[in-house]
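Student: Dropping the sequence and predicted coords here.
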Amino acid sequence: MTPRPDPDALGFVLIDAARLLRAAFERRIAGAGLGITPGEARTLVHAAALDGSRQLDIAQRMGIEPMTLSTYLDRLQSLGFIERRPDPADRRARLIFTTPAADALIRDVRVEQVELMTQVTAGITPEDRELVRESLKRMRANLRAIEEDQQALPLAKEAGR
């Protein structure tokens, strides 16, 4: 007899929680009247956190395709919230910087994020929240290492031919 799958196994719970959290964040941003889409809000937050980073690095950090990011950045740039500058180290690349006009919007997105997370973590002690956060950061690092290994494997096989 094969073991029955457990829908409450850690991996499934993480996937479900991430999906539900993302949907809740998107609803919250869409309903907040900020004048930007949830994808643009995520992009702006990541651009601010990685101020001066290349578009490709921001896309990788967000886990989205560079072309999707480019669409979000185009809109944010047209609204005056980010600017693209040439990368002095690579003339093909652009560095992304938030503008002072974005500061209030970033604060508003942050308020929505904090309020949502207050609801999501209701009943969880600050110590347990920190333990979960640190554990998830470790899992993220492990997953990134696995992904890098998976990407390196075909290159290593090809180089060995």
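Tutor: Yep, that arrived. Because the structure is a prediction, the values reported are computed rather than measured.
Student: all contacts plus neighbour counts: C-alpha atoms, from now on.
Tutor: Fine.
Student: how about the strands in this protein?
Tutor: Taking DSSP state E as the test, the strands found in the chain are 53-54, 82-87, 90-98.
Student: The residue nearest in space to the middle of the chain: what's it in contact with?
Tutor: Of all residues in the chain, the one closest to the mean position by Cα atoms, centre = their mean is residue 62, 3.5 Å from it. Neighbour list for residue 62: 43, 46 [criterion: Cα atoms under 8 Å, 6 or more residues apart in numbering].
Student: follow-up on the earlier one: pick the most deeply packed of the strands of the chain.
Tutor: strand 53-54 (a mean of 20; mean count of other Cα atoms under 10 Å).
Student: ok, and here's another one to check against it:
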Amino acid sequence: MQIDPGGERPPARVRPASQHLHRLVELSSEFERGLARELGINLTDLEAMEHLIQDGPLSPGDIARRLGISAASVTIAVDRLSAMGHVSRQPNPLDRRGVLISATPDSRQRTMSVLMPMIFAVDGVLDEFEPEQQATITRYLLRVTDRYQEKVDRLGD
């Protein structure tokens, strides 16, 4: 992979590790699209489901903030997910007028049955390396995620 940002200078040489990391990001997106197809939902709905599965019941406003979409869009997404049996609404015990959205147990199990084998397979690759090598890999990935976070934070400004 050669990167030429805007054609302003000759392409930079990107090292193999960075090329593989880029491919991993692409494959991660492909995996998410496949998971969404498996669940019969779109990518926005999948992102909402990921938040609900990871963090438990959320208000529609919380979902909207996390996804960066409007309250009306959340209502449409929750209606869609509810009709397909992926989520349920319950009264919010802290707000008489509010509701909380939860992933249904069946949908959570179905999602996790696809995710967990992938997570365990990826984690298991580390067993192929010595503890010192694992520490180096971990340090590299931590530094890469820090750089990504810095760029994401700047884009949000």
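Tutor: Great, that's in hand. Bear in mind the structure is a predicted one, so any value in this text is a computation, not a measurement.
Student: related to what we said a few turns ago, if we compare the strands of the first structure, which one ends up closest to residue 110 of the first structure?
Tutor: Across these, residue 110 of the first structure has its closest neighbour in strand 90-98 (15.1 Å, Cα to Cα).
Student: what does the closest one contact?
Tutor: Where contact means Cα under 8 Å, 6+ apart, the residues beyond strand 90-98 of the first structure that reach it are 44, 47-48, 51-55, 81-87.
Student: let's see it at 6 Å
Tutor: Applying Cα atoms under 6 Å, 6 or more residues apart in numbering, the contact partners of strand 90-98 of the first structure are 48, 51, 52, 53, 54, 81, 82, 83, 84, 85, 86, 87.
Student: From the structure, what's the count of residues near the second one?
Tutor: Neighbourhood size, residue 51 of the first structure [other Cα atoms under 10 Å]: 17.
Student: Could you check how far residue 110 of the second structure is from residue 36 of the second structure?
Tutor: Between residue 110 of the second structure and residue 36 of the second structure the distance is 11 Å, computed by Cα to Cα, to the nearest Å.
Student: Apologies, that question was intended for residue 92 of the second structure.
Tutor: From residue 92 of the second structure over to residue 36 of the second structure (counting by Cα to Cα), the distance is 28 Å.
Student: do residue 53 of the second structure as well
Tutor: 14 Å.
Student: likewise residue 66 of the second structure?
Tutor: Taken as Cα to Cα, the span from residue 66 of the second structure to residue 36 of the second structure is 18 Å.
Student: and what of residue 89 of the second structure?
Tutor: Residue 89 of the second structure sits 21 Å away from residue 36 of the second structure, taking Cα to Cα as the criterion.
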